[in-house]
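K.L.:
Below is the sequence, then the predicted model.
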Amino acid sequence: MDQVSDHVDFLVIGGGINGTGIARDAAGRGLSVMLCEQGDLAEATSSSSTKLIHGGLRYLEQYEFRLVREALAERERLLRLAPHIIWPLRFVLPHDEGLRPAWLLRLGLFLYDHLSRLRVLPGSESLRLRESDLGAPLQARLTRGFAYSDCWVEDSRLVVLNARDAADRGAEVRTRTRVEAARRSEDGTAWNVRLRDLSTGVTGSVRARAIVNAAGPWVAAILGQTLGLDTRATLRLVKGSHIVVRRLYAGEQAYILQQPDRRIIFAIPYERDFTLIGTTDVAYDGAPGPVTISPEETAYLCACINRSFERQICPADVVWSYSGVRPLYDDAAADASTVTRDYVLDLAAADGAAPVLSVFGGKITTYRRLAEHAMEKLRPYYPGLRPAWTGAAPLPGGDMAGADFETFLARFAAHHPFLAPETARRLARAYGTRAERIVADARGIADLGERFEADLTAAEIAYLRREEWARTAEDILWRRTKLGLRTSAEGLARLERHLAHAEAAA
């Protein structure tokens, strides 16, 4: 493997939200960091979420008050630090007779409004659905409801931006690199780690003072097979699936729908022309690799929508679906939907030996706090470690000098008038202030190079390859962007040819 470091302070296994968040935090505290991900960044669980930064209203039913309070505080903080990829979203919660009573919903929303001391988003309110545009898409039987606020996030971009910031602060980020084995050195003070570049098959090694095992669904396998360790913490795998259909309703509001099985399902505006619906919670005991939605899950999600919306859908209406395996900490809950979304950090370091910290569970909203807690666990091994810093540091592209997103977008569009309005908005949303690195000094659309479907250009592709570790068409169309929803088979083939030529010329 080319350019393998001989020694690092910190080796992170796993390029999802927790791994990249911890790598960023550690690099910003002055540690030398290497992150290894066997696939692409956010290739598994972290790109398969419902894409919400939220406190978790339904977690109040499980009395997870600490988790909800922490998540609500993080919701407000992350909104400030990444205003390009995170934005407010208003949710409509219809009251469905025979399910949770209205007083319970009102109480839950009161707690939701007041558990956080920070307040940027508007609070909850009662709705008469038949007298509001927000009730127009819903069936006439639903007459009462509530509205409250949470946030949307481009989940896979959040992962990439954490990795980008970690690299900007000196971390070495290696995608498509597997940690094949690791054992403590003879004196026990470091880990000797064998790596394999899965693109070339070339092996290499690195010596690390500590390992962070943030491998998500693979965390137990890394502990037992790769590191040769046992752990008291156990993992519970739950598959969550989503479907995407053509836009179901007008407006930018989302809906949170109660179900007779006591689960809740979201319907969320998605990529301008679509509606995202999910998620399922299905116990999973297979291999923690790629998973797909089952016909039963698709039928379930369609039925959930059809219970509440006037417009009915069926599996034939699904234009795209995705599934992921959530690595939850096993708290012995009987129902997969009630398993805690809190996290557990398991530190293995006997008699002063080089430590390994494993991450069990967690949710995307609290990743930054999880990273801070991980660093606190490891602080005794790094005397003089710098203090926590990520709570006030914008993510790449989020440094808008106090401007809100719409003000920034107006400036960006005015500086580049040749961009179509939707293209300018998409670039500003995805890249924030770093969109200037793509457009640079272009004076016309032709200066951005070859044009592909869905307004993708050679200049954007070059940026994604250079700055964001994109290698394949899937990396670009489904994780760095969601342009796969607007790309034909012919467009995909053309992009793949372009990438092959670019790789050969590199």
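P.N.:
Ah, there it is.

K.L.:
C-alpha from now on. contacts and neighbour counts both.
P.N.:
OK.

K.L.:
Distance of the nearest residue to Ala190 once chain neighbours are set aside relative to Thr189?
P.N.:
Leaving aside its chain neighbours, Ala190 sits nearest to Arg209 (4.5 Å; criterion: CA to CA, 6 or more residues apart in numbering). For Arg209, the distance to Thr189 equals 7 Å [CA to CA, to the nearest Å].

K.L.:
These two: which is more packed in?
P.N.:
Set Arg209 next to Thr189 and count neighbours by other CA atoms under 10 Å: Arg209 wins out with 21 against 15.

K.L.:
now the residue nearest in space to the middle of the chain: how far from Asn162?
P.N.:
For the chain, the residue sitting closest to the mean C-alpha position, by CA atoms, centre = their mean, is Asp155 at 2.9 Å. Distance, Asp155 to Asn162, by CA to CA: 11 Å.

K.L.:
Repeat that for Asp150.
P.N.:
Taken as CA to CA, the span from Asp150 to Asn162 is 21 Å.

K.L.:
go on, Tyr343?
P.N.:
Plainly put, Tyr343 is 19 Å away from Asn162 if you go by CA to CA.

K.L.:
Please enumerate the strands of the stretch 301-450 of the chain.
P.N.:
Here the stretch 301-450 of the chain has its strands, by DSSP state E, counting those that start in this stretch, at 318-329, 343-348, 356-361.

K.L.:
Just name the most buried of those.
P.N.:
Mean neighbour counts were compared across these using mean count of other CA atoms under 10 Å; the top stretch is strand 356-361, at a mean of 25.

K.L.:
hmm, who's touching that one?
P.N.:
Contacting residues not belonging to strand 356-361 are listed as 18, 210-216, 219, 223, 233-235, 326-329, 341-349, 374, 378 [CA atoms under 8 Å, 6 or more residues apart in numbering].

K.L.:
Comparison target below:
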Amino acid sequence: MNGIAGSAPSAIRTGDLSNAGTGRNAGQSVDVAVIGGGINGVSIARDAAGRGLSVLLCEQDDLAAHTSSASSKMIHGGLRYLEYGEFGLVRKALQEREILMSCAAHLIHPLRLIMPHTADQRPAWLIRLGLLLYDHLASRRILPASAAVDLRTHVAGQALQARYRRGFAYSDGWVNDARLVVLNALDAAERGAQILTRTRCVSAQAEAGIWRLELETRSGRRQSVTARSLVNASGPWVAQTARSVLQQPAATIPPLRLVRGSHIVVPALFAHDCAYLLQHSDGRVVFALPYEQHFTLIGTTDVDQHADPGQAQISATEIAYLCDLASSYFARPVRPVDVVHSFSGVRPLLAGEATGAKAAALSRDYRLLLESRPAPLLQVWGGKITTCRKLAEEALDQLAPLLGNRHGAWTAHVCLPGGDIAATVPDVRSVTGLADFVASCQQHYHWLPPALVQRYVYAYGTRLHRLLEGCRQMADMGEWLAPGLCTREVRYLMQYEWAQQAGDVLWRRSHLGLQLPAAAVERLSAWMQARYQDHPHVSQS
């Protein structure tokens, strides 16, 4: 695994085409153009750039603005998928769980899940059998095996109703999903890719083996780009992009079902680090996870989304569903009035022949469609955040040979930016190295509050040394725009991580929006707007 803690920032190709039509942006030509700045798009851009291909990625909004920041915040194999016979998907996801934990130690942490059990649920023997299979479908160097637990004595039982006396424990991973997207984009950019946010592809035509793309910014400026290949990784918009941008006949577009998954955030229901898997009488499962220290995250739902995916919002019915289920498990009831925040994302699921099936039964696997003529086109259908790296690797294994590139796969053993945290066990970074690294950083930056240093580590990993380069005292951090948020960090996010608006900082680069008053949000927004001008990346000076 590579990466040098605290090394000087390298030049990256970023922007929003604000100066389109002049300079190097005019008539640009690349090997690979990617439409979509969610987890699959940025992972493909990263893999392609690392193979030596020139890459341009355009995203109509902010990175991870939609589905990729609206997950259940888990890197997991999908225990419930075993019921539907998705053994291949579960095995692939479990293998990726271990790889991602080692490559992004600061973003992905071990998570112990508790499954309370009563006699009216799935039989205990069936659950135990499923957990044993889950344990053995892939190697576990990092996480412990599953086990039966006595909830009368286990710490997780204290928050539950007294009727829950027994249960099961197993392990998966927690992830900062939006930052996983941003760091894949950052690694792609540092390897030469150009990342264009708030820029949409309005047309793409293949002529004489070359794609000719027309890109448009929010301000209406346009730019023509040529590409030797094109990747449609636009998530829930993949079919719409195929129809309206690529002008593909409807009959050639695979059936896709858009399913909304919603989550609610409530004040913390428990004071430990375990999460819960809650079984509903309808056969679905819902997670309750510790979230941002003071909250509990509960989700998700499965509801068909017929409106624009960009306008997905939780319904009152979904809120009631999640509250009622949580209230049937926890000692403290959860009411709709307790909800302090909610978010919804739309998952593009492969419909196949199961048009009338329950959304929960649809596969979370992905399908890659590659066409070599009239010019190479790869389209991504479905997928989940856990398998993003593998999806990208398979995509480039198919696409790169058409471009004469024989570099081969490389991402399985290379850290994402900031993930190069030393470990006490060779090649196992996430469990054995992170706590020591946090402690050493808190000692080194003793003039900063320990909780703030820990947040920096969890967000930036070893890159916190870049963020704090030249800082020796609180005065060096600049103005404090809100509790825990200074201008030093905001400048860094604008310069290196494509943050342009307050929401980019508060909800995707961090989750500080949960705890800040409206006045602080307005102050941050005004500060950023005053410094944005024509280009989103400002000087660190």
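P.N.:
Cool, got the structure. Owing to the predicted nature of the structure, the values given are computational and were not obtained by experimental measurement.

K.L.:
The lengthiest helix in the second structure to strand 366-371, inter-axis angle?
P.N.:
In the second structure, taking DSSP state H as the definition, the longest helix is helix 87-103. If you take axes from the mean of the first three to the mean of the last three CA atoms, to 10 degrees, helix 87-103 of the second structure sits at 90 degrees to strand 366-371.

K.L.:
Could you measure from the residue mapped onto the residue nearest to Ala190 of the first structure from the second structure over to Ala208 of the second structure?
P.N.:
Using TM-score structural alignment, the equivalent of Arg209 of the first structure in the second structure is Arg228. Counting by CA to CA, the gap from Arg228 of the second structure to Ala208 of the second structure is 10 Å.

K.L.:
now do Ser139 of the second structure
P.N.:
47 Å.

K.L.:
neighbour-wise, which of the two wins?
P.N.:
Ser139 (12 against 8).

K.L.:
ok, now which ones touch the more buried one?
P.N.:
With CA under 8 Å, 6+ apart, Ser139 of the second structure has these contacts: Gln95.

K.L.:
Need the counterpart of it in the first structure.
P.N.:
Counting by TM-score structural alignment, Ser139 of the second structure corresponds to Arg117 in the first structure.

K.L.:
returning to what we had before: hmm, the residue nearest to Ala190 of the first structure is touching Asp9, no?
P.N.:
Yes: Arg209 of the first structure is within contact range of Asp9, at 5.0 Å (criterion: CA atoms under 8 Å).

K.L.:
Of the strands of the stretch 301-450 of the first structure, which is nearest Ile264 of the first structure?
P.N.:
Within these, the stretch nearest Ile264 of the first structure is strand 318-329; the backing value is 17.2 Å (CA to CA).

K.L.:
how about that closest one, aligned to which bit of the second structure?
P.N.:
Using TM-score structural alignment, strand 318-329 of the first structure corresponds to residues 339-350 of the second structure.

K.L.:
for stretch 465-479 of the first structure, same thing?
P.N.:
Going by TM-score structural alignment, stretch 465-479 of the first structure sits over residues 494-508 in the second structure.

K.L.:
So which residues of the stretch 1-150 of the second structure form helices?
P.N.:
In the stretch 1-150 of the second structure, the helices defined using DSSP state H, counting those that start in this stretch lie at 39-50, 87-103, 124-136.

K.L.:
swap that for the stretch 101-250 of the first structure, sorry
P.N.:
Under the criterion DSSP H, counting those that start in this stretch, the stretch 101-250 of the first structure contains helices at 102-114, 155-168, 219-221.

K.L.:
Tell me which of these sits nearest to Thr275 of the first structure.
P.N.:
Evaluated with CA to CA, the helices of the stretch 101-250 of the first structure place helix 155-168 nearest to Thr275 of the first structure, the distance being 16.5 Å.

K.L.:
Can you check which part of the second structure the closest one sits on?
P.N.:
Per TM-score structural alignment, the counterpart of helix 155-168 of the first structure in the second structure is residues 177-190.

K.L.:
got a list of contacts for that stretch?
P.N.:
By CA under 8 Å, 6+ apart, the surrounding residues in contact with stretch 177-190 of the second structure are 10-14, 37-39, 42-43, 45-47, 49-50, 63-64, 68-71, 73-74, 107, 194-195, 385, 416-417, 459, 496-497, 508-510.

K.L.:
and it, which residues are buried?
P.N.:
Using 16 or more other CA atoms under 10 Å as the test for burial, stretch 177-190 of the second structure gives 177-190.

K.L.:
got it, and stretch 305-315 of the first structure?
P.N.:
Across stretch 305-315 of the first structure, burial judged by 16+ other CA under 10 Å covers 305-309, 313, 315.

K.L.:
Repeat that for stretch 439-455 of the second structure.
P.N.:
By neighbour count on 16+ other CA under 10 Å, the buried set for stretch 439-455 of the second structure is 441-442, 445, 448, 450, 453-455.

K.L.:
what does stretch 479-489 of the second structure give?
P.N.:
Buried residues in stretch 479-489 of the second structure (16+ other CA under 10 Å): 481-482, 485-489.

K.L.:
Among those residues, name the ones in strands.
P.N.:
Using DSSP state E, 481-482, 485-486 are the members of these that sit in strands.

K.L.:
Tell me which two of those residues sit farthest apart.
P.N.:
Between any two of those, the greatest separation by CA to CA is 7.0 Å, found for Ala482 and Cys486.

K.L.:
List the contacts of the residue nearest to Ala147 of the first structure when sequence neighbours are not counted.
P.N.:
Excluding the flanking residues, the one nearest Ala147 of the first structure by CA to CA, 6+ apart is Val92, at 4.6 Å. Residues counted as contacts of Val92 of the first structure (CA under 8 Å, 6+ apart) are 134, 145-148, 253-256.

K.L.:
Closest to Thr177 of the first structure out of the residues you listed?
P.N.:
Thr177 of the first structure lies nearest to Ala254 out of those, by CA to CA, at 38.4 Å.

K.L.:
ok, the residue mapped onto that closest one from the second structure to Thr118 of the second structure distance?
P.N.:
The alignment partner of Ala254 of the first structure in the second structure, by TM-score structural alignment, is Ala275. Taking CA to CA as the measure, Ala275 of the second structure falls 18 Å from Thr118 of the second structure.

K.L.:
Good, we can wrap up now.
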